[in-house]
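K.L.:
Here is a sequence together with a model predicted from it:
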Amino acid sequence: MPETNSALVIDIPVQLPHLKSVHSIGALQFEGDLPASIFHLQLITGDIADWRAEADIVAVFHTNAGHVTLNDGAYNRSRNILTGNPYRDLVADLMKRGVRIELCGATARVNRWGNADLLEGVRVNLDAMARTIQLVQQGFVKITE
């Protein structure tokens, strides 16, 4: 893509004092080599920091994205590779930014993953659908990634 020297003007500025969102992440789509869902979480947590907003952000990994929450050993076994989880540092950074990372319990059961297979700090919910409904009923905005 050619570079341009044109300036970008934001026509619709946004600043939120409070926000609650649940991100339902069932598959990985990529922006280059970075999962778009992780890029979007980085973007919104950066905005939250800039706004000094109160926020509660939950990312629920499930279905074909559940492996993002695995530790290196479990990731290697699940993905049949030896490189370890390439997303572990990105997930750890999101947690440092205040994002609650959850794994769908149904996804874990189908894949025979236990709590010991997860990255430190990842919590397991009953299942992604029930958890998302619960959070939406509590006033969270649902973002589907």
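P.N.:
Now that the structure is in, tell me what you want to look at.
K.L.:
from here on, contacts and neighbour counts on C-alpha atoms
P.N.:
OK.
K.L.:
can you pull out the strands in the protein?
P.N.:
18-25, 30-31, 34-35, 54-61, 100-104, 123-125, 141-144 (DSSP state E).
K.L.:
out of those, deepest packed?
P.N.:
Greatest average neighbour count among the strands of the chain goes to strand 100-104 (a mean of 22), per mean count of other C-alpha atoms under 10 Å.
K.L.:
Which strands or helices does the lengthiest helix in the chain pack on?
P.N.:
In the chain, taking DSSP state H as the definition, the longest helix is helix 36-51. Helix 36-51 sits against helix 88-96, with contacts defined as 3 or more C-alpha pairs under 8 Å, 6 or more residues apart in numbering; DSSP states H and E.
K.L.:
give me the number of residues near R79?
P.N.:
R79 is flanked by 12 other residues according to other C-alpha atoms under 10 Å.
K.L.:
Tell me how far it lies from K20.
P.N.:
33 Å (C-alpha to C-alpha, to the nearest Å).
K.L.:
coming back round to it: redo the strands of the chain as TSV? Include distance to V91.
P.N.:
TSV is the format used below for those (distance: least, C-alpha to C-alpha, whole Å):
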stretch	distance to V91
strand 18-25	13
strand 30-31	15
strand 34-35	11
strand 54-61	10
strand 100-104	8
strand 123-125	12
strand 141-144	18
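K.L.:
alright, now check it against this:
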Amino acid sequence: MKKKTVVKLLIIAAFCLIGVSINQSSADAASWHKGTPKVLRGTYQGKRTSSAEGFGYFYKIASKHYIIQYSNMSQIKTVNLKYKKLRTHVYRIVGHTQKSGMVLGGHSDSVLYRKGKLLLLTDYASYKKEKMNAFKYSLKNPAKKTTHIKDGGAIVHM
């Protein structure tokens, strides 16, 4: 009688292990999605860093592209986007930067952090190496959500 019970328990344990191993997912379970996340869309502007700038830098994030513009510089437009969520408030966005003026164009791999009205941006290589410390420089002059781009304004000394 004991042998039959032990055999039955071993069979049940084997089925349980097989069931658990089938239901496990990988650590990189986040999947890629087309476009940009809705939570990031909008216009964000930082403050000027010198009196030579006419306006502070800004980001315009739309559903299928995003634009980065610094005063007195060429506009950086990235298209063909896909994103995945890395952690709470942190998104990785991959796309193609279009050639424009001084901007050479090519592959773009960025990480954006948005919490409340603040948006921080860094490249994926820095984020992969330093995690949240990669945003340390951006925290000195974060971009804040706005409805329109403002000229002039305060100057932040970095």
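P.N.:
In hand now; what should we look at? In this text the structure is predicted, and so the values were computed from the model without any measurement.
K.L.:
Could I get the TM-score for this pair?
P.N.:
Remark: TM-score between the superposed chains equals 0.27 [TM-score structural alignment, normalised by the length of the first structure]; 69 aligned residues with a C-alpha RMSD of 5.2 Å.
K.L.:
A92 of the first structure: which of the strands of the first structure is closest?
P.N.:
strand 100-104 (9.3 Å; C-alpha to C-alpha).
K.L.:
can you count the residues close to the nearest residue to L41 of the first structure once chain neighbours are set aside?
P.N.:
Nearest residue to L41 of the first structure, sequence neighbours excluded (C-alpha to C-alpha, 6 or more residues apart in numbering): L94, at 7.3 Å. Around L94 of the first structure there are 19 other residues, counting by other C-alpha under 10 Å.
K.L.:
doesn't F39 make contact with L94 of the first structure?
P.N.:
No: assessed by C-alpha atoms under 8 Å, L94 of the first structure is found out of contact with F39, at 10.1 Å.
K.L.:
which one's the longest helix in the second structure?
P.N.:
Ranked by residue count and defined by DSSP H, the top helix of the second structure is helix 2-23.
K.L.:
any idea where the helices of the second structure begin and end?
P.N.:
2-23, 124-130.
K.L.:
Packed most tightly, which of these would that be?
P.N.:
Highest mean neighbour count among the helices of the second structure (mean count of other C-alpha under 10 Å): helix 124-130, with a mean of 14.
K.L.:
What residues sit buried inside the longest helix of the first structure?
P.N.:
Of all the residues in helix 36-51 of the first structure, those buried under the rule 16 or more other C-alpha atoms under 10 Å are S37, I38, L41, Q42, T45, I48.
K.L.:
gap between the third one and S21 of the first structure?
P.N.:
L41 of the first structure sits at a distance of 10 Å from S21 of the first structure (criterion: C-alpha to C-alpha).
K.L.:
Kindly report the same for A92 of the first structure.
P.N.:
19 Å.
K.L.:
again with A128 of the first structure
P.N.:
14 Å.
K.L.:
can you check V110 of the first structure too?
P.N.:
27 Å.
K.L.:
what does R109 of the first structure give?
P.N.:
Distance, R109 of the first structure to S21 of the first structure, using C-alpha to C-alpha: 26 Å.
K.L.:
same question, V60 of the first structure
P.N.:
For V60 of the first structure relative to S21 of the first structure (C-alpha to C-alpha), the value is 11 Å.
K.L.:
now R123 of the first structure
P.N.:
17 Å.
K.L.:
Please verify my assumption that T78 of the second structure contacts D109.
P.N.:
No: with contact defined as C-alpha under 8 Å, T78 of the second structure does not reach D109; the gap is 10.0 Å.
K.L.:
shared neighbours, these two?
P.N.:
Taking C-alpha atoms under 8 Å, 6 or more residues apart in numbering as the criterion, T78 of the second structure and D109 both touch G95.
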